[in-house]
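Engineer: no sequence on this one, just coordinates:
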């Protein structure tokens, strides 16, 4: 896991590539706004919200899991989960995506049949997600792979599943490059950006 396990105050993690590395699918301008403003604001707000609370001494993933069950900590959950989700999203992509291989290829074939079937199912979930949210490839508690769509800040780690990959389908993730054409963004993301090595690392 690349995610920062340090305690608060949290800092904005570095991107694993240059801001223009994912172009032309995701432009440097989109990364600048998405990472430099949206992601950075979640981190800043989280630090402000947890200062002086019981959450201040926890790691980011611990905050997400605990705050998900705490109705009084909804704002903390939203900002912690969005900080976590975004860092996971950046690592779910790479500049030159290849085909899945090894254990992740075998797991995909076992659960979906082949890569084309997975891409179709993932695209349907991502395009069909109403409003803002995320589309995940996860490993469930029984070890099977499944596709899961979550709304707003919700995240699989709050529910005991293990995320392998995620696509951000909030509009700010793609609107500067694709306007309202979410299907085109999802197709390009699957075809050109998926970091299958990261997925295999998370598979365990």
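Structural biologist: Here it is on my side, so go on. All figures in this text were calculated on a predicted structure; none of them were measured in a lab.
Engineer: From now on I want contacts and neighbour counts done on CA atoms only, so please keep to that.
Structural biologist: Will do.
Engineer: Which residues are in contact with the closest residue to residue 100 other than its chain neighbours?
Structural biologist: In space, and not counting its chain neighbours, residue 100 is closest to residue 196: 5.4 Å by Cα to Cα, 6 or more residues apart in numbering. Contacts for residue 196 (Cα atoms under 8 Å, 6 or more residues apart in numbering) come out as 92, 97, 98, 99, 100, 101, 104.
Engineer: In JSON lines: these, plus neighbour count, distance to residue 158 and secondary structure.
Structural biologist: Below are the contacts of residue 196 laid out as JSON lines (neighbours: other Cα atoms under 10 Å; distance: Cα to Cα, whole Å; DSSP: H, G, I helix; E, B strand; the rest coil):
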{"residue": "92", "neighbour count": "19", "distance to residue 158": "19", "secondary structure": "coil"}
{"residue": "97", "neighbour count": "16", "distance to residue 158": "28", "secondary structure": "coil"}
{"residue": "98", "neighbour count": "14", "distance to residue 158": "30", "secondary structure": "coil"}
{"residue": "99", "neighbour count": "12", "distance to residue 158": "29", "secondary structure": "coil"}
{"residue": "100", "neighbour count": "18", "distance to residue 158": "27", "secondary structure": "coil"}
{"residue": "101", "neighbour count": "13", "distance to residue 158": "29", "secondary structure": "coil"}
{"residue": "104", "neighbour count": "21", "distance to residue 158": "23", "secondary structure": "helix"}
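Engineer: try it against this one:
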């Protein structure tokens, strides 16, 4: 059975940048609904006892299992998103992540410009990710529930650009929401931990 993971901080911890009301709806209703629906859909199927990531990979691209994929992937995406933000986040990355961003994007400013452009340019609902693909950092925009697991890439960081992620606080100003995400909320430590973990896994392979 898939469980709804708790937020990694208090519901009001990201205020005033993201309100407790937004997090309450987003986590307590949207995220929870994905969990409840996925559990109902996988009951009595071959997916029932599989780990969440395996459910996502096995159901991806199968028309008969599209609803299972959509709900399972959205559970994973939202959990990753909560950890991609932190109270008193933002600022600048350091260590290996900062070096890698400078190496692969040219500068932090160029990364921010490209990430923002991908997020604002994503038509309709979706996500904008910082990923590691074949040893290089990459920005990946995905529609609806799609995520890096289906592209063979390692997720390091994500921002949710579905309207329910920001509409109560920013209305239709997605660009302002993304600017605030990068300036005030982004959890660089989480992204670096994912980068280091990916490097360790590559060495062990």
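Structural biologist: Good, I have the coordinates. Being a predicted model, the structure only gives us computed values, none of them experimental.
Engineer: that older thread, please identify which two of the contacts of residue 196 of the first structure are farthest apart in space.
Structural biologist: In terms of Cα to Cα, the contacts of residue 196 of the first structure reach their longest pairwise distance at 92 and 101, which sit 15.5 Å apart.
Engineer: returning to what we had before: how about the residue nearest to residue 100 of the first structure, what's its partner in the second structure?
Structural biologist: Counting by TM-score structural alignment, residue 196 of the first structure corresponds to residue 188 in the second structure.
Engineer: Its match and residue 168 of the second structure, how far apart?
Structural biologist: 25 Å (Cα to Cα, to the nearest Å).
Engineer: go on, residue 60 of the second structure?
Structural biologist: From residue 60 of the second structure to residue 168 of the second structure the distance is 31 Å (Cα to Cα).
Engineer: again with residue 156 of the second structure
Structural biologist: As judged by Cα to Cα, residue 156 of the second structure and residue 168 of the second structure stand 27 Å apart.
Engineer: Comparing the two, which residue is more hemmed in?
Structural biologist: The neighbour count for residue 156 of the second structure versus residue 168, taken as other Cα atoms under 10 Å, is higher for residue 156 (25 against 15).
Engineer: hey, where'd the strands end up in the first structure?
Structural biologist: For the first structure, applying DSSP state E gives strands covering 133-139, 145-151, 162-168.
Engineer: in the first structure, which residue is closest to the centre?
Structural biologist: residue 89 (3.4 Å; Cα atoms, centre = their mean).
Engineer: Could you find the closest non-adjacent residue to that one?
Structural biologist: Nearest one to residue 89 of the first structure, counting by Cα to Cα, 6+ apart, is residue 166 at 5.5 Å.
Engineer: The one you found contacts residue 135, doesn't it?
Structural biologist: Yes: counting by Cα atoms under 8 Å, residue 135 is a contact partner of residue 166 of the first structure at 5.6 Å.
Engineer: hey, what's in contact with both of these two?
Structural biologist: Contact with both residue 166 of the first structure and residue 135 is made by no residue, according to Cα under 8 Å, 6+ apart.
Engineer: out of those two, which sits in the more crowded spot?
Structural biologist: Neighbour totals were compared for residue 166 of the first structure and residue 135, and residue 166 leads with 27 against 24 (other Cα under 10 Å).
Engineer: residues in contact with that one?
Structural biologist: By Cα under 8 Å, 6+ apart, the neighbours of residue 166 of the first structure are 88, 89, 92, 134, 135, 136, 137.
Engineer: neighbours around residue 51 of the first structure, how many?
Structural biologist: 13.
Engineer: So it versus residue 57 of the first structure, what's the distance?
Structural biologist: Here the criterion is Cα to Cα. By it, residue 51 of the first structure lies 9 Å from residue 57 of the first structure.
Engineer: can you give me the helices for the first structure?
Structural biologist: Along the first structure, counting by DSSP state H, helices occupy 28-33, 40-50, 60-67, 74-91, 102-112, 115-128, 175-178, 182-192, 196-203.
Engineer: any chance of these in TSV, with distance to residue 160 of the first structure too?
Structural biologist: As requested, those are exported to TSV (distance: least, Cα to Cα, whole Å):
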stretch	distance to residue 160 of the first structure
helix 28-33	30
helix 40-50	22
helix 60-67	9
helix 74-91	14
helix 102-112	19
helix 115-128	20
helix 175-178	31
helix 182-192	25
helix 196-203	14
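Engineer: Of the ones you listed, which is nearest residue 157 of the first structure?
Structural biologist: helix 60-67 (6.7 Å).
Engineer: residue range for that closest one in the second structure?
Structural biologist: Taking TM-score structural alignment, helix 60-67 of the first structure hits residues 52-59 over in the second structure.
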